[in-house]
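next input, structure requested:
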Amino acid sequence: MIKLTLVLGASLKEERYSNRAIKKLKANNISVVAIGLKKGVIAGVAIDTEKIPYENIDTVTLYLNPKRQEEYYSYIISLQPKRVIFNPGTENMEFVKLLQENNIESEIACTLVLLATNQY
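Next up is the predicted model:
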């Protein structure tokens, strides 16, 4: 079974951290799927614009501000990931509490730093 990472808030703009994260995840041989506002491809990863019912999601890494996350609460919980990473600027204690209630780990961290320090 392949464990997937979902990058939520993926951007085609190369200077965005979500874009960098997709490239770094791929460079570390981590399987990636992505959802963003615009369709496109980053490092061979197609960006979806709809809430796809992916299977085997191990990690969701967030690149959406807390207000924009609200529409994804039930979607993310339905995926039953092992953990959700709140990257800098995405911290959301309301969502952390919901995840805890659904036995999903949350981590306030930076995906790029976790990868760079072999803690991902």
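
C-alpha from now on. contacts and neighbour counts both.
Fine.

which helices and strands does the helix or strand that contains Val60 pack with?
Using DSSP states H and E, the element containing Val60 is strand 57-62. Contact partners of strand 57-62 among helices and strands, from 3 or more Cα pairs under 8 Å, 6 or more residues apart in numbering; DSSP states H and E: strand 4-10, strand 83-86.

quick check: which of the ones you listed is nearest to Ile22?
strand 4-10 (7.2 Å; Cα to Cα).

which residues touch that closest one?
Strand 4-10 is contacted by residues 18-19, 22, 30-37, 47, 56-64 when judged by Cα atoms under 8 Å, 6 or more residues apart in numbering.

which of those residues count as buried?
18-19, 22, 30-36, 47, 57-64 (16 or more other Cα atoms under 10 Å).

about what we covered before: turn the helices and strands packed on strand 57-62 into JSON lines, including mean neighbour count and distance to Ile52.
Formatted as JSON lines, those follow (neighbours: other Cα atoms under 10 Å; distance: least, Cα to Cα, whole Å):
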{"stretch": "strand 4-10", "mean neighbour count": "24", "distance to Ile52": "10"}
{"stretch": "strand 83-86", "mean neighbour count": "22", "distance to Ile52": "17"}
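
here is a second sequence; please produce its structure as well for comparison:
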Amino acid sequence: MKNTTLVLGASLKEDRYSNKAIKLLDSKGVNVKAIGNRQGRVNEVEVVTEKIMFNDIDTVTLYLSAKNQVIYYDYIISLNVNRVIFNPGTENSELKNLLEKNGVKTELACTLVLLSTGQY
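Just a heads-up that it's a prediction; the model follows:
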């Protein structure tokens, strides 16, 4: 069963929402993978810089602006995920349409709010 969330646009900086999302996902018992610009760790979660072919990703949560998402279009589709969450500021109709054509559910939502209200 796929039950892992990939945080795309992960930051090692404590004040970034992607960093807070990694910590909250982890604290709620969600398996977390993270890809960012810098390699490192957020709690026990390793942040990598390469597009690794994970095979257990259920959800991708985006923390990249629309223009920075373009290089990840094919990668996200190749992961065969169930849903992609567009966090505030990451809205992208081009990617949303592409994902939906490939049978991926999309959500315009805030991962932190979904987690804290039990809707994740």
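
please state their TM-score.
Scored by TM-score structural alignment, normalised by the length of structure 1, the superposition of the two chains gives a TM-score of 0.98; 120 aligned residues with a Cα RMSD of 0.7 Å.

still on that earlier bit, mean shift between the very next helix or strand once past the strand holding Val60 of structure 1 and structure 2?
The helix or strand immediately downstream of strand 57-62 of structure 1 is helix 66-69, counting by DSSP H and E. In this overlay with structure 2, the average offset of helix 66-69 of structure 1 from its partner residues is 0.1 Å by mean Cα distance after the TM-score superposition for structure 1.

OK, contacts around Asn43 of structure 2?
Lys23.

what is the equivalent residue in structure 1 for it?
Correspondence of Asn43 of structure 2 to structure 1, assessed by TM-score structural alignment: Ala43.

thinking again about what came up before, need the helices and strands packed on strand 57-62 of structure 1 in JSON lines (columns: distance to Val113 of structure 1).
As requested, these are arranged in JSON lines below (distance: least, Cα to Cα, whole Å):
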{"stretch": "strand 4-10", "distance to Val113 of structure 1": "15"}
{"stretch": "strand 83-86", "distance to Val113 of structure 1": "12"}
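
find the nearest non-adjacent residue to the residue most central in space within structure 2, please.
Central residue check for structure 2 by Cα atoms, centre = their mean: the C-alpha nearest the mean position is that of Thr61, 2.4 Å away. Leaving aside its chain neighbours, Thr61 of structure 2 sits nearest to Ile85 (4.6 Å; criterion: Cα to Cα, 6 or more residues apart in numbering).

what's the answer for Lys23 of structure 1, then?
Per Cα to Cα, 6+ apart, closest to Lys23 of structure 1 is Ala43, 5.8 Å.

look up how far Tyr17 of structure 1 lies from the one you found.
14 Å (Cα to Cα, to the nearest Å).

tell me how many other residues surround Glu50 of structure 1.
12 (other Cα atoms under 10 Å).

in a strand, it, correct?
No: secondary structure of Glu50 of structure 1 (DSSP: H, G, I helix; E, B strand; the rest coil): coil, not part of a strand.

quick check: end-to-end length of stretch 24-40 of structure 2?
Start-to-end, stretch 24-40 of structure 2 (Cα to Cα) is 18 Å.

longest single helix anywhere in structure 1?
helix 17-27 (DSSP state H).

in that one, which residues are buried?
Tyr17, Ser18, Asn19, Arg20, Ala21, Ile22, Lys23, Lys24, Leu25, Lys26.

these two touch, right, the last one and Val32?
Translated: Lys26 of structure 1. Yes: assessed by Cα atoms under 8 Å, Lys26 of structure 1 is found in contact with Val32 at 7.0 Å.
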